[in-house]
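Student: coordinates only, sequence not included:
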């Protein structure tokens, strides 16, 4: 965990130093976004994942995200939290966006009165159609393990909006 915090600190410092070399201000190139999910019925799901990215002039964006998900159904429950490092490359003269995202999740779940706490990494590679500040596409978790993942598949749809 200390290594992750050190890496995030170094990333933020380097982005700040890089922004000082240009005429634009650092915060002019920072965009915020994320996701919110709510589901109620036979199960309850609450998910929130804020993120921030820094846009470089060459079509590359780098950023950080936080994740939290709670799910409960029939006495079983899971709380998942973590962080992610995000990168985007917007292909010039097209609306195609390539992405990679490293996510470290910590899972606390209770199934049939058995508690399980573990963490696992995910490395997503994605392809999306981008229009303005929004993109829609798919991503694939190259580290996917069916026995540990909270997701049913290594492939998942993604919708991103950054302001």
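Tutor: Received the coordinates, thanks. Since we're looking at a predicted model, the values are computed, not measured.

Student: okay, CA-based contacts and neighbour counts for the rest of this
Tutor: OK.

Student: can you pull out the strands in this protein?
Tutor: Using DSSP state E, the strands assigned to the chain run over residues 30-39, 44-55, 60-73, 76-90, 96-111, 114-131, 134-141, 155-161.

Student: can you list those strands in JSON lines and add mean neighbour count and distance to residue 148?
Tutor: Below are those laid out as JSON lines (neighbours: other Cα atoms under 10 Å; distance: least, Cα to Cα, whole Å):
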{"stretch": "strand 30-39", "mean neighbour count": "14", "distance to residue 148": "22"}
{"stretch": "strand 44-55", "mean neighbour count": "18", "distance to residue 148": "19"}
{"stretch": "strand 60-73", "mean neighbour count": "19", "distance to residue 148": "15"}
{"stretch": "strand 76-90", "mean neighbour count": "19", "distance to residue 148": "12"}
{"stretch": "strand 96-111", "mean neighbour count": "19", "distance to residue 148": "9"}
{"stretch": "strand 114-131", "mean neighbour count": "16", "distance to residue 148": "7"}
{"stretch": "strand 134-141", "mean neighbour count": "18", "distance to residue 148": "13"}
{"stretch": "strand 155-161", "mean neighbour count": "14", "distance to residue 148": "15"}
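
Student: what about versus this one:
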């Protein structure tokens, strides 16, 4: 049955991600001016960040997309995160996706609703790493439920299945302004099971952003 489910499994998956664009605290010599390391901001920036109000530490993002035709796909997956320190952040997100596949005559072959949530954490390793972008490490635990309905010669098969997943990896964030960034990451599931997953590979390349 899971082989059949994979026919209407996720055709793509975007995960909104985030990165810190603040500087790294730099130790000051006793009788000299503050030292600034190229690619970082002065230590006062970190002190200012640590004094930020709760609302200013929050950031938002998500996946919102749709395509229609013989293969219909709708994705509504908002998220919210919190900057715990200038380098470390954590957050939660929810996912709802709807998929429907018709044949060329418009007859329904199958449909699937996917819903669930995830928790994640992100650590900013280095700003402006090798002149490419801010390098970060990422971990994430995700739990998705897939409620499917498939039409075949024997009638209609229906059911709901649970698909947990754990991802580790990292990527780069490319700042766009003071609070926003475009991100690209590579995440790997070390516990991947092709017979119990909505993904066709343990390696996932994700593109996202936050504001």
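Tutor: Sure, I can see it. The structure displayed is predicted, hence computed values, not measured ones.

Student: about what we covered before: tabulate the strands of structure 1 (TSV), appending distance to residue 10 of structure 1.
Tutor: Formatted as TSV, those follow (distance: least, Cα to Cα, whole Å):
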stretch	distance to residue 10 of structure 1
strand 30-39	17
strand 44-55	14
strand 60-73	12
strand 76-90	13
strand 96-111	16
strand 114-131	21
strand 134-141	26
strand 155-161	25
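
Student: so which of the ones you listed is nearest residue 16 of structure 1?
Tutor: Proximity to residue 16 of structure 1 (Cα to Cα) singles out strand 44-55 among these, at 9.9 Å.

Student: centre of the chain versus the closest one, how much separation?
Tutor: Its chain's C-alpha centre lies 7 Å from the corresponding centre of strand 44-55 of structure 1 when counted by Cα atoms, centre = their mean, to the nearest Å.

Student: now swap in stretch 68-75 of structure 1 and tell me
Tutor: 20 Å.

Student: one more: stretch 153-163 of structure 1?
Tutor: Taking Cα atoms, centre = their mean, the mean C-alpha location of stretch 153-163 of structure 1 is offset from the chain mean by 9 Å.

Student: residue 11 of structure 1 is nearest to which of the strands of structure 1?
Tutor: Here strand 60-73 is closest among the strands of structure 1 (Cα to Cα), at 8.8 Å.

Student: show residues contacting that closest one.
Tutor: With contacts defined as Cα atoms under 8 Å, 6 or more residues apart in numbering, strand 60-73 of structure 1 is touched by 8, 34, 42-55, 77-90, 105.

Student: same check, this time on stretch 117-134 of structure 1
Tutor: With Cα under 8 Å, 6+ apart as the test, stretch 117-134 of structure 1 has contacts from 95-109, 135-144, 148-149, 159-163.

Student: leaving out sequence neighbours, find the closest residue to the aligned partner of residue 147 of structure 2 in structure 1.
Tutor: Counting by TM-score structural alignment, residue 147 of structure 2 lines up with residue 108 in structure 1. Once flanking residues are discounted, residue 108 of structure 1 sits nearest to residue 117: 4.5 Å by Cα to Cα, 6 or more residues apart in numbering.

Student: please apply the same query to residue 94 of structure 2.
Tutor: Residue 94 of structure 2's closest residue in space is residue 117 (Cα to Cα, 6+ apart), at 4.1 Å.

Student: thought that neighbour was touching residue 144?
Tutor: Yes: Residue 117 of structure 2 is in contact with residue 144 according to Cα atoms under 8 Å; the separation is 6.6 Å.

Student: contacts only, for the match of residue 147 of structure 2.
Tutor: Residues in contact with residue 108 of structure 1 (Cα under 8 Å, 6+ apart) are 78-80, 115-118.

Student: nearest to residue 25 of structure 1 among the residues you listed?
Tutor: The closest of those to residue 25 of structure 1 turns out to be residue 80 (Cα to Cα; 35.3 Å).

Student: find the nearest non-adjacent residue to that closest one, please.
Tutor: Here the residue nearest residue 80 of structure 1, using Cα to Cα, 6+ apart, is residue 107, at 4.6 Å.

Student: pretty sure the one you found sits against residue 77.
Tutor: No: the pair residue 107 of structure 1 and residue 77 fails to qualify as a contact (Cα under 8 Å) at a distance of 10.5 Å.

Student: follow-up on the earlier one: next one: the match of residue 147 of structure 2 from residue 68 of structure 1, what distance?
Tutor: 11 Å (Cα to Cα, to the nearest Å).

Student: isn't residue 190 of structure 2 right next to residue 202, touching?
Tutor: Yes: counting by Cα under 8 Å, residue 190 of structure 2 does reach residue 202; the two are 7.2 Å apart.
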